[in-house]
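Have a look at this prediction, sequence included:
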Amino acid sequence: MNTKTIVITGGTTGIGFACASYLLAQNYRVIITGKNPDNVKNALEQLNHQAVGYVSDTSKLSDINTLVTTIKTTFGTIDGIFINAGIFKAASFEATTEELFDQTMNINFKGAFFTLQQFIPILNNPSSVVLNTSVAVFKAFADTSVYTASKAALESIAQVLNIELANKGIRVNMVSPGVTKTPIQKKSGMSDEAITNLLNHFSEVSPLKRIVEPQDIAPIVEFLLSEKSIPLRNEKMIVDGGSTL
């Protein structure tokens, strides 16, 4: 029986929730986080209360510190973490405000940076860190300048972390989703029509001939978290159905 304990930030919806569900089916111990108490409650109910959930805002360092302290007290150590919490809000470069810039960077990069930093003392040897980045890092999309920058910044530190954390047995790899059918589009402020057009477009241009679903990404994240990926360092698994070919 698998007894590994995995933390998933932003595990209440979308990719994070799909990964939590998949890992539970593979007999992992799963801890999810989310900043909305109702979302955490609903996610745990959908997971039949097999996971543990904590309310924690990735953009607040005080929340991160409290989360790590709580998990250390309850579980002692963990075997892996999926740094998944993130936001996307569409805005042209010229229309991007300082507020949007700070909000995006605080969650997608700063929050991810300090979440991992604070978890290092309770990560086992060996253990795995998976960063959720994006194909936007290498494939340009209009109205994504800050989002792209935040994900590129996250990718840029992975190789440094693999050098610095090697003696602790911590490996860092990335999953890079393409356009995926999740609540992130609705939260971005896109209209229902725009979302439908986006998903239809990528369904048509993808060799997969459908949009990528969160359930497609979950087994890949599990592979990166598992001991099957021990030889991998700084690898980026692109999961886009071939739409960026």
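Perfect, I can see it now.

rest of the way, CA atoms for contacts and neighbours
Fine.

Show the contacting residues for residue 22.
215, 218, 219, 222 (CA atoms under 8 Å, 6 or more residues apart in numbering).

So which of these sit within helices?
Residues of the contacts of residue 22 located in helices (DSSP state H): 215, 218, 219, 222.

where's residue 74 relative to residue 46, distance?
Computed as CA to CA, to the nearest Å, the residue 74 to residue 46 distance reads 23 Å.

which strands and helices sit next to the one helix or strand residue 38 maps to?
Element membership of residue 38 [criterion: DSSP states H and E] is helix 37-46. Applying 3 or more CA pairs under 8 Å, 6 or more residues apart in numbering; DSSP states H and E, we find helix 37-46 packed against strand 29-34, strand 52-55.

by how many degrees do that helix and strand 29-34 diverge?
For helix 37-46 against strand 29-34, the angle between stretch directions is 150 degrees (axes from the mean of the first three to the mean of the last three CA atoms, to 10 degrees).

still on that earlier bit, nearest to residue 123, out of the helices and strands packed on helix 37-46?
strand 29-34 (13.8 Å; CA to CA).

just curious, which of the ones in helices among the contacts of residue 22 is nearest to residue 188?
residue 215 (21.1 Å).

Just give me the longest helix of the chain.
Max-length helix for the chain by DSSP H is helix 145-164.

For the helix or strand just after it, give me every contacting residue.
Downstream of helix 145-164, the next assigned helix or strand under DSSP H and E is strand 170-177. If you take CA under 8 Å, 6+ apart as the criterion, strand 170-177 is touched by 123-135, 155, 158-159, 161-162, 165, 217, 220-221, 224, 230, 232-240.

Any quick ChimeraX command for the buried ones out of those residues?
A single ChimeraX command selects the buried members of the contacts of strand 170-177 (16 or more other CA atoms under 10 Å):
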select :123,124,125,127,128,129,130,131,132,133,134,135,155,158,161,162,217,220,221,224,230,233,234,235,236,237,238,239,240
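
another one to put next to it:
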Amino acid sequence: MNKLNGKTALITGGSSGIGLATARLFKAEGARLAITGRDRERLAAARAQLGDDTLTIVSEAGCLNEIEAMLAQVDQHFGKLDILFLNAGIAEPTPLEQATEAQFDSIMRVNFKGVFFTIQKALPLLKPKASIIVTTSITNRSGTPNFSVYAASKAALRSLVQSLALTLIGRDIRVNAINPGPIDTEGFNRLPLPSEVFHAIKSDIEDRSPIKRFGAPDEVAKVALFLASEDSAYVVGEEIVVDGGMTLVCLP
């Protein structure tokens, strides 16, 4: 316990799913917390779980002005950051023939551009021995025909983590990634698909998974805690896969 005692953590996309599970665990381990999200009601519900001392910020992850405003609030409230967990992201089907420029720009803006510029603009707040954690996806390791733009955005993050890990290690800031497989989150369950298609996809994933189930957000949160804490002090530029063995059967 108390692996994060005295640490300050910012979790983007922290109002549900993996982000909220991680916020609960970080709080239990002694961290002071700020979380972001786009939905005021979900943020309020998250704060009710986490406590009134949690800073909750309505923020659009892909908008530079909102990123700057969000970090200004963190600076005013805490004055520093020790942990930056970049978990906010969006996913929606983009079949090649039907994908639009607006969809492409929206996914890349939130999933890639937002991460890059949040790291850039958070640098003045990040203290030596800080840990940056980025959520990628197993789609960056296997073909995903109907989610090609989402998969490409996550592959870009995988590359970014490696490059920024080398860029920032001289400042004593570590950068790593968590690569979740199928996780039973609100985001997954809200995918804009017809009900019968959604359930067919979910059943197919469970059947193909070596562990025969979806992961739980808490299982990913435990890996985030490892990367956030001194337990991972010698881990730099890595992407830890949390997928129940899914990529073992998905990759050629």
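Yes, it's here. Since the structure is predicted, the reported quantities are computational estimates derived from the model, not experimental observations.

hang on, the earlier thing: counterpart of the helix holding residue 38 of structure 1 in structure 2, which residues?
Aligning helix 37-46 of structure 1 against structure 2 (TM-score structural alignment) gives residues 40-49.

how much does the matching stretch stray from structure 1?
When structure 1 is overlaid, stretch 40-49 of structure 2 sits 1.4 Å from its aligned residues on average, using mean CA distance after the TM-score superposition for structure 1.

what's around residue 241 of structure 1, how many residues?
23 (other CA atoms under 10 Å).

mind listing what it touches?
By CA under 8 Å, 6+ apart, the neighbours of residue 241 of structure 1 are 178, 206, 207, 208, 210, 211, 212.

Also residue 193 of structure 2?
Contacts of residue 193 of structure 2 by CA under 8 Å, 6+ apart: none found.

What lines up with it in structure 1?
Residue 193 of structure 2 maps onto residue 190 in structure 1, by TM-score structural alignment.

just residue 120 of structure 2 next, same as before
Aligned partner of residue 120 of structure 2 by TM-score structural alignment: residue 117.

hang on, its match is in a helix, isn't it?
Yes - Residue 117 of structure 1 sits within a helix when classified using DSSP: H, G, I helix; E, B strand; the rest coil.

what number of residues lie near it?
Neighbour tally, residue 117 of structure 1, other CA under 10 Å: 11.

Quickly note the distance from it to residue 238 of structure 1.
25 Å.

Using the three-state scheme, assign residue 81 of structure 1.
strand.

so who does the most centrally placed residue in structure 2 touch?
In structure 2, the centroid-proximal residue (CA atoms, centre = their mean) is residue 87; its distance is 1.8 Å. Taking CA under 8 Å, 6+ apart, we find residue 87 of structure 2 in contact with 11, 12, 13, 14, 18, 19, 134, 135.

if we go to 10 Å?
By CA atoms under 10 Å, 6 or more residues apart in numbering, the contact list for residue 87 of structure 2 reads 10-14, 17-19, 22, 36, 61, 111, 115, 133-136, 177-178.

on that earlier part again, which residues does the match of helix 37-46 of structure 1 contact?
Looking at stretch 40-49 of structure 2 with CA under 10 Å, 6+ apart, the contacting residues turn out to be 13-16, 20-21, 23-24, 34-37, 50, 52-59.

now with 6 Å?
residue 15 (CA atoms under 6 Å, 6 or more residues apart in numbering).

how far away is the residue lying farthest from the centre of structure 1 from residue 68 of structure 1?
Farthest-out residue of structure 1 from its mean C-alpha position, per CA atoms, centre = their mean: residue 94, at 27.7 Å. Residue 94 of structure 1 sits 38 Å away from residue 68 of structure 1, taking CA to CA as the criterion.

now swap in residue 9 of structure 1 and tell me
12 Å.

Between the two, which is the more surrounded one?
Ranked by neighbour count (other CA under 10 Å), residue 9 of structure 1 and residue 68 place residue 9 first, with 26 against 20.

That one pairs with which position in structure 2?
Per TM-score structural alignment, the equivalent position to residue 9 of structure 1 in structure 2 is residue 12.

does that match really touch residue 88, like I thought?
Yes - between residue 12 of structure 2 and residue 88 there is a contact at 5.1 Å, judged by CA atoms under 6 Å.

Please enumerate the shared neighbours of those two.
Contacts common to residue 12 of structure 2 and residue 88, judged by CA under 6 Å, 6+ apart, are absent.

Look at the equivalent of residue 142 of structure 1 over in structure 2 and say how many residues are nearby.
Aligning on TM-score structural alignment places residue 142 of structure 1 opposite residue 145 in structure 2. A count of nearby residues for residue 145 of structure 2, using other CA under 10 Å, gives 13.

Residue 77 of structure 1: how many residues sit nearby?
20.

Confirm residue 133 of structure 2 sits in a strand?
Yes - Residue 133 of structure 2 sits within a strand when classified using three-state DSSP.

Now which residue in structure 1 aligns to it?
Per TM-score structural alignment, residue 133 of structure 2 is aligned with residue 130.

In this structure its match contacts residue 85, no?
No - with contacts counted by CA under 6 Å, residue 130 of structure 1 stays clear of residue 85, the gap being 11.7 Å.

Relative to residue 104 of structure 1, which of the helices and strands packed on helix 37-46 of structure 1 is closest?
Using CA to CA, the nearest of the helices and strands packed on helix 37-46 of structure 1 to residue 104 of structure 1 is strand 29-34, at 16.1 Å.

contacts for that closest one?
4-11, 40, 51-56.

gap between the closest residue to residue 139 of structure 2 other than its chain neighbours and residue 218 of structure 2?
Leaving aside its sequence neighbours, residue 139 of structure 2 sits nearest to residue 151 (CA to CA, 6 or more residues apart in numbering; 5.0 Å). Separation of residue 151 of structure 2 from residue 218 of structure 2 (CA to CA): 23 Å.

quick one, which of those two is more surrounded?
More crowded of residue 151 of structure 2 and residue 218, by other CA under 10 Å: residue 151, with 23 against 18.

Could you work out the end-to-end span of stretch 28-47 of structure 1 for me?
Using CA to CA, first and last residues of stretch 28-47 of structure 1 are 13 Å apart.

Which parts of that stretch count as buried, going by neighbours?
28-35, 39-41, 43-44, 47.

Max pairwise distance over the residues you listed: which two?
Top of the distance list for the buried residues of stretch 28-47 of structure 1 (CA to CA): 28 and 35, 22.8 Å.
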